[in-house]
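S.K.: Turn this into a structure:
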Amino acid sequence: MPNRSLPLSAYTATMAPTKFNFSAGPALLPKEVLLEAQKGLVDYEGTGMSVMEMSHRSANYDKVHRHCIDMIRKVLDIPTNYHVLLLAGGATYQFSAIPFNLLGDGNAVYVNTGTWSKKASTEAKRLFGERIKVVSTPTFTLPKVEDIEIPENCKYVYVCDNETVHGVEWPSAPVFGDVPLVADMSSNLFSRRLDISKYGMIYGCAQKNFGPAGLTVAIIREDLVGAAHPMCPVLMTYKTHVAKTWPAERNQDSLYNTPPTLCIWITMLVMEWIDRCGGIDGIEKMNRDKAAMLYNYIDSSPFWTTFVEGEIRSQMNVVFKCTKDDVDRAEILDFFQERGMSSLKGHKSLVGSLRASIYNAMPKEGVECLIQAMKDFEAAH
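M.R.: As a prediction, this is how the structure comes out:
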C-alpha cells in the first residue's frame, strides 16, 4: 500500500442514494424511461396485458412498432430512401449478415481500428476469403481516408464508428467516393447528428444509447437491399425484413417473424425521451459537454492519462489509466465503488486500464461525481 498524507477514509464521501453505472454495455437507460416502462409493464394502456404479451400481429402492437420506426426516423432525420429495420439479435449477428447481403460479386474493405472492427473483418474473411481486404491501423489511431486503397468492384467499406474498448471514434463519416460506407454504430448511434446520406448502411445494437439488449436497429439504403448471396439464411436477408409480409397491403418492416417486442417498445420510449431533450442536437450537446469535462480534467492532471489524443477521442467511452505504477487498479475500483460508481474497469486487453462509458443516459452529475472521486483519489496518493 503506498504512503498517503491522509488515510483513504478521509477522502471517502458519504454515500449518496444515487448510484452511477459506467458500464460499456449493457448500460444505463434513462430513469424517466424506466419509470414509464414500469407503469406499462403489467397493463399497457388499458389492454390488460404487457407489450411483451401482445401478438406482434395485433393492432395494439402495430401502433408501438410503427411509432418506434417513425420516431427513429424523426430523431435521426432519415431520408425516405432508407429502410429502418428492427432486428433481433446483437450487432455480432450483422458481422455475417452484411457480407452475405452486400458483397455480391465484388470485394469489400474493412478498416480495423480496434476490437470490434477486427471481429467483423475476421468473420467476413472467414466467409468470403480474399475478397475481403483488411486495412489495419496502429492502436488508438485512425487512418487517413486518402491512404486507404479501394480495389476495383468494391461493394462497400466497413468501419466501426466508435471502438468501445480503445476509446477511438470517427469524428465524421469517412467518404470513399461512390463506394457505400457501412458503419457499426452500436455504441454511438443516437448520440450525435449524422448525415445519413453519407452512409450505405448504419447499424447498432442495444443497450448503449437505446432499448434493452436483444435489439439491433439497421438503417439501410434501399438500393442495397435485394442482392443477397443465395446461401444467405432467410432471417439474415435484409429483403426478408423489408418485404410486405402482414397484412399484405401494408409495408410492415421487420415483422417477418416475432420481433423483440419489449425491446422495441422501450426503444420507442427512449426516442420520445430524446425528442423531449431537444432532439438529437440537444443530446449531442449534452454528450460533448460531459466528455469535455472528463477529458479536460484528465489532461490537467499528472496522475491520470488517456490512451487517445485529439479529435478522435470517443465521446462515449473514455479510456484512461493511472500514471503511477505503484497504484493497484483494484484499489481504484474499490474507491469508486464505495462512492456509488460501478463498472469502471477497462477491457481485459488493456492491462491496468479504466473506462468510463458516458452514454446518453449518463447525467452530468455522474461525470461530476467521477471527476471528484478521481481528484480525491489523487490527493490521497
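
S.K.: From now on I want contacts and neighbour counts done on CA atoms only, so please keep to that.
M.R.: OK.

S.K.: Quick one: the strands in the stretch 151-300 of the chain, in order.
M.R.: For the stretch 151-300 of the chain, the strands defined by DSSP state E, counting those that start in this stretch cover 154-160, 162-163, 168-169, 181-184, 201-205, 215-221.

S.K.: Let's have those strands in JSON lines, adding mean neighbour count and distance to residue 264.
M.R.: Below are those laid out as JSON lines (neighbours: other C-alpha atoms under 10 Å; distance: least, C-alpha to C-alpha, whole Å):
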{"stretch": "strand 154-160", "mean neighbour count": "24", "distance to residue 264": "24"}
{"stretch": "strand 162-163", "mean neighbour count": "28", "distance to residue 264": "23"}
{"stretch": "strand 168-169", "mean neighbour count": "28", "distance to residue 264": "27"}
{"stretch": "strand 181-184", "mean neighbour count": "23", "distance to residue 264": "19"}
{"stretch": "strand 201-205", "mean neighbour count": "25", "distance to residue 264": "12"}
{"stretch": "strand 215-221", "mean neighbour count": "23", "distance to residue 264": "7"}
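
S.K.: okay, these in TSV with distance to residue 379 next?
M.R.: Output for those, formatted as TSV (distance: least, C-alpha to C-alpha, whole Å):
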stretch	distance to residue 379
strand 154-160	38
strand 162-163	31
strand 168-169	29
strand 181-184	40
strand 201-205	39
strand 215-221	43
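
S.K.: how about this one, so we can line them up?
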Amino acid sequence: MKNNIYLDHNASTPIRPAAFAVMTELLRAAANPSAIHKSGRFLRAHIEEARERAAAALNAETPENVVFTSGATEANIAVLNGCSDVRHVIVSDVEHPSVRKSRDDLAVCPVDSSGLIRLEALEEALREAACKEGGILVSVMMVNNETGVIQPLPEIVALARQYGAFVHTDAAQAFGRVPVDMQALGVDALTLSGHKIGAAQGVGAMILRSGFTVRPLLRGGGQEKGRRAGTENAAAIAGFGAAIREAAAGIETYQALSALRDRMESEILRITPESVIFGRDAPRTANTCFFATPGLDSQALMIALDLEGIAVTAGTACSSGSTRKSTVLAAMGASQAEQDSSLRVSLGWSSTAEDVDAFIAAWQKICTRMKSNNAA
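M.R.: Here you go, the predicted structure:
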C-alpha cells in the first residue's frame, strides 16, 4: 500500500502532538474528576484549564459559559431543543444534519448558488415567526463543512435582532480557520467539535451567552454545573484544550493554506477544464476545495485516489462506514451530473506542498485513464 496522504481534514483532522501528550498522561490517572481527593482534583484542574482556554480563545464572557459535550452533534441538538421559550427555529438549507434533523418543525431558508443564505428569505421567515406566539431561534453555521463557504453571520445576527430572535452558530468548521470572537459576533450560542481542530473524537462544547439558558439534554448528574450530566471525559477535554490553544495561535498559518488550495484548483481546471469548483466566488476558508467533474463518478474517483494513497471524500463522511450524496449541492442548485461527480479535498494543519503535488499527479493519472476507458 502506498503512503497515505491525508486530504480529508474537514471530516476529521489528525490529533495534534500536544493534545496526544496530555491525553496520554491523563488516561493513566484512575479517578473521577468529580471526586474531591487528590487524583480527582488533578483531573478537575485539567478540565477547568481547558475551559479557560476555550473561553479565552473564543472571547466568551466567562469560562463558566463553556459547557463540554461529546461533540458538536450533541451540542447542536442540545441548543436547538433546549432553548427556553423558543417555539420557532429557522435554519439554512445547507446546515449539518445534526441541525437539520434535530427537530421536525424547522423553517428552512434557501441558499444561493454559492451556498450563502438568502437574507430576504431569512427576513420573511423571521417576519412570519414573529407574528406567532413563542420565541425564535436562528441557527446558521459559520462555515459550511462541504464547501468551506463562510456565511454572513454579522448580517444574520443583525436581522435576527430586529425580530427579537436568538442566534446559534455551528462553528465546528470555523474555529482555527477564521477568527471566531463570540462577543463580536453577538451570538447567543456557539458550538464546537474537538476532532475538527486536532483533538480527539468524542469531545466538543457549547458556549453560551450569559443569561441564555439551555435545558440539559442529558439529565441525572450535576456535571457541567447541571447543564450536561455524565462523568466528564477528562483526557479528551484536556486534549481539546491543548488543541484549542494551538488552533487559535495558528490561524494565520492555516489561512496560508490558500496558496496551496488555489494552486491545486488551478491544476484541476487545467487537467479537467470541465470541472466546477463550488463556492469559488464566495468567501471561503483557505483549506477547502469542493468540486465536480461531470462525466466521472465520484465514488470511482475516491477509490482510485485511495489506491494512490490519497484520502479525500466523495459526499460527506458523517455516517458510520458510508458516504452520502450532498444535500448541500442540491440546495445550491447543482446539476445531477455535478452531484454525482463531486469530491471534497480539504487541507489542514499537517498538510504540505508535497501532499498537493501528489494529489495533482494522481488526478492527472486517474482522469487520463478514466476518460480513456470511457471513450473505449
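
S.K.: care to give me the TM-score?
M.R.: The TM-score (TM-score structural alignment, normalised by the length of structure 2) is 0.73; 330 aligned residues with a C-alpha RMSD of 3.5 Å.

S.K.: circling back: which one of the strands of the stretch 151-300 of structure 1 lies closest to residue 349 of structure 1?
M.R.: Ranking these by proximity to residue 349 of structure 1 (C-alpha to C-alpha) places strand 162-163 first, at 13.1 Å.

S.K.: which helices and strands does that closest one pack with?
M.R.: Secondary-structure packing of strand 162-163 of structure 1 (3 or more C-alpha pairs under 8 Å, 6 or more residues apart in numbering; DSSP states H and E): helix 115-128, strand 168-169.

S.K.: That strand maps to which residues in structure 2?
M.R.: Using TM-score structural alignment, strand 162-163 of structure 1 corresponds to residues 143-144 of structure 2.

S.K.: Next SSE downstream of the helix or strand that contains residue 338 of structure 2?
M.R.: Residue 338 of structure 2 is part of helix 336-340 when elements are defined by DSSP states H and E. Following helix 336-340 of structure 2 in sequence order, the next helix or strand is strand 342-346 (DSSP H and E).

S.K.: who's in contact with the helix or strand just after that following strand?
M.R.: As assigned by DSSP H and E, the chain's next helix or strand after strand 342-346 of structure 2 is helix 353-375. Contacts of helix 353-375 of structure 2 with the rest of the structure, by C-alpha atoms under 8 Å, 6 or more residues apart in numbering, involve 5-7, 260, 264, 267-268, 271-272, 296, 301, 304-305, 308, 310.

S.K.: Need the counterpart of residue 144 of structure 1 in structure 2.
M.R.: Mapped onto structure 2 by TM-score structural alignment, residue 144 of structure 1 lines up with residue 118.

S.K.: Distance of its match relative to residue 50 of structure 2?
M.R.: Distance, residue 118 of structure 2 to residue 50 of structure 2, using C-alpha to C-alpha, to the nearest Å: 37 Å.

S.K.: Pick out whichever of the two has more residues nearby.
M.R.: residue 50 (25 against 15; other C-alpha atoms under 10 Å).

S.K.: Quick check, the more buried one in contact with residue 237.
M.R.: Yes - using C-alpha atoms under 8 Å, residue 50 of structure 2 makes contact with residue 237 at a distance of 6.6 Å.

S.K.: Return the distance of stretch 186-203 of structure 1 from the chain's centre.
M.R.: Chain-centre distance of stretch 186-203 of structure 1: 10 Å, with C-alpha atoms, centre = their mean, to the nearest Å.

S.K.: same check, this time on stretch 170-189 of structure 2
M.R.: That offset, for stretch 170-189 of structure 2, works out to 11 Å (C-alpha atoms, centre = their mean).

S.K.: Any idea how many residues pack against the equivalent of residue 195 of structure 2 over in structure 1?
M.R.: Applying TM-score structural alignment, one finds that residue 195 of structure 2 aligns to residue 207 in structure 1. Neighbours of residue 207 of structure 1 under the rule other C-alpha under 10 Å: 24.

S.K.: for residue 379 of structure 1, same thing?
M.R.: Quick note: residue 379 of structure 1 (other C-alpha under 10 Å) scores 14 neighbours.

S.K.: just the helices in the stretch 251-381 of structure 1 please.
M.R.: Assigned by DSSP state H, counting those that start in this stretch, the stretch 251-381 of structure 1 shows helices spanning 261-276, 279-300, 329-338, 364-380.

S.K.: Figure out which of the ones you listed is closest to residue 166 of structure 1.
M.R.: helix 279-300 (14.9 Å).
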